[in-house]
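K.L.:
sequence-free structure coming up:
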């Protein structure tokens, strides 16, 4: 009786020319989907950590002394909206969808609804991003992209863009070399341009130190091509995202040409 019931099954197998799949191949397929889901959660956490850094590194979050100057020509709400790191949020959404796809193709993934899987993926990415922010991983990624990928600058509106506006008296970047005798230091801005900054009469904000490798925010006026006279200088980093200083390569200080006597 049992043989008769199994006969149609055997006929169907023969008809479809089905072959037995090796166990290792089934295991590899399931492992691949789990790996895809896990990697997507990890990359989503990295994207979320970088998004947090980009948004909360803005001056309007804590630095109330410069808010009035920064937003004198831009409405406050509009600037906040522009400061939202949409590119990183889009990356987070993409990785979340990939994680959902990978999990749903696991052995028991079909049992869970889409909202539960997506919410769990976002929660896992959030928890992972908090761990990354404890070591400032998001800040390192953002700063690396700012300094090395030109296209990245056009995709976001971060604090680096605000302080790359020497015409309006805002200059930010990394100190390359300093001449304490002449009260001049060389600064590389976030568009890889070198500036000779005169800080002889500048006001140093509390706990501000001018040294090679330091990132600074400077207010002042341009006095020529590549020349800037500083009025006030402050540290770039806030209390929650201090970075280890990296000593840059020394470059020769720009030499001022003496004025011709008529």
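P.N.:
Received it, and whenever you're ready, just let me know what you need. All of these numbers come straight from a predicted model, not from anything done at the bench.

K.L.:
From here on, just use CA atoms for contacts and neighbour counts.
P.N.:
Fine.

K.L.:
Residue 155 against residue 89, yeah?
P.N.:
No. Using C-alpha atoms under 8 Å, residue 155 makes no contact with residue 89, being 11.9 Å away.

K.L.:
Neighbour count for these two, which is higher?
P.N.:
A direct count of neighbours by other C-alpha atoms under 10 Å for residue 155 and residue 89 places residue 89 higher, at 17 against 12.

K.L.:
Over to the more buried one. Which of the three states is it?
P.N.:
At residue 89 the chain is in helix, as set by DSSP: H, G, I helix; E, B strand; the rest coil.

K.L.:
For it, give me its contacts.
P.N.:
Going by C-alpha atoms under 8 Å, 6 or more residues apart in numbering, residue 89 touches 47-48, 51.

K.L.:
Can I get these in JSON lines including neighbour count, distance to residue 196 and secondary structure?
P.N.:
Formatted as JSON lines, the contacts of residue 89 follow (neighbours: other C-alpha atoms under 10 Å; distance: C-alpha to C-alpha, whole Å; DSSP: H, G, I helix; E, B strand; the rest coil):
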{"residue": "47", "neighbour count": "25", "distance to residue 196": "35", "secondary structure": "helix"}
{"residue": "48", "neighbour count": "28", "distance to residue 196": "37", "secondary structure": "helix"}
{"residue": "51", "neighbour count": "24", "distance to residue 196": "32", "secondary structure": "helix"}
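
K.L.:
okay, pairing it with this:
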């Protein structure tokens, strides 16, 4: 359930007004919200709730409580635990591991990572592997484990976005080759951002490829 909360709350329509405006043009907003619901995790919640219900009913005092109360208590406990786990990003770690390493998971869920693995439409997301201060570029690994050389010399970087290895980024721009991309704007993957005045790109020197 912690992962289900993370997957839904990680979507750009939760906070990013630019994303909302763009998607009103590209597709119905309600349809995008509905497609973003993590049904596989909700199904898992339902399964675990049933297991908890039948397990509790077979205890010595389980028969004293109605089915409604037992199921409601189970769901409430799951939600409470999930919120607690999400405060330390457990759901995010689980989700990102699955989406990067378990191929079938990508077919069972529509997540923000998939939206940002769309270089043909100018959207590229992933993890920074290396930065190159000489050529003003970085190497980014997308969520399908493809490596991209991203030109960032003319990119607008949102405030508090760190272009350092290990960070996850959302990049808009133009695909210029099979594995090359010209960045127009760069922002951190994490939420809690709003539209701010862009800053010049900053890079951390490491060995070039």
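P.N.:
Received the coordinates, thanks. Everything quoted here is computed from the prediction, not taken from an experiment.

K.L.:
Just give the TM-score of the two.
P.N.:
For this chain pair, the superposition-based TM-score is 0.90 by TM-score structural alignment, normalised by the length of structure 2; 197 aligned residues with a C-alpha RMSD of 1.6 Å.

K.L.:
if we can go back for a sec, can you tell me which of the contacts of residue 89 of structure 1 carry over to structure 2?
P.N.:
With both residues aligned by TM-score structural alignment, their matches' C-alpha atoms under 8 Å, the contacts of the contacts of residue 89 of structure 1 that structure 2 also has are 48, 51.

K.L.:
Need the contacts of residue 89 of structure 1 in a markdown table (columns: distance to residue 125 of structure 1).
P.N.:
Shown next, in a markdown table, are those (distance: C-alpha to C-alpha, whole Å):
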| residue | distance to residue 125 of structure 1 |
| --- | --- |
| 47 | 9 |
| 48 | 7 |
| 51 | 12 |
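
K.L.:
and which of the contacts of residue 89 of structure 1 is nearest to residue 227 of structure 1?
P.N.:
residue 51 (33.4 Å; C-alpha to C-alpha).

K.L.:
helix or strand for residue 171 of structure 1, which one?
P.N.:
strand 170-179 (DSSP states H and E).

K.L.:
which residue numbers in structure 2 go with that strand?
P.N.:
Using TM-score structural alignment, strand 170-179 of structure 1 lines up with residues 123-132 of structure 2.

K.L.:
Stretch 54-66 of structure 1 too?
P.N.:
Going by TM-score structural alignment: stretch 54-66 of structure 1 matches residues 7-19.

K.L.:
Pull out the buried positions in the matching stretch.
P.N.:
7-13 (16 or more other C-alpha atoms under 10 Å).

K.L.:
out of those, which are inside helices?
P.N.:
Mapping the buried residues of stretch 7-19 of structure 2 onto helices (DSSP state H) picks out 7-9.

K.L.:
how about residue 96 of structure 2, what's its match in structure 1?
P.N.:
Checking with TM-score structural alignment, residue 96 of structure 2 has residue 143 as its match.

K.L.:
so how far is residue 68 of structure 1 from that match?
P.N.:
26 Å (C-alpha to C-alpha, to the nearest Å).

K.L.:
Name the residue in these two with the higher neighbour count.
P.N.:
Per other C-alpha under 10 Å, whichever of residue 143 of structure 1 and residue 68 has more neighbours is residue 143, with 16 against 12.

K.L.:
With residue 113 of structure 1 as the reference, measure out to that one.
P.N.:
38 Å.

K.L.:
Can you report how many residues neighbour residue 2 of structure 1?
P.N.:
By other C-alpha under 10 Å, neighbour count at residue 2 of structure 1 equals 6.

K.L.:
buried set for stretch 153-165 of structure 1?
P.N.:
Buried-residue list, stretch 153-165 of structure 1, by 16+ other C-alpha under 10 Å: 153, 156-164.
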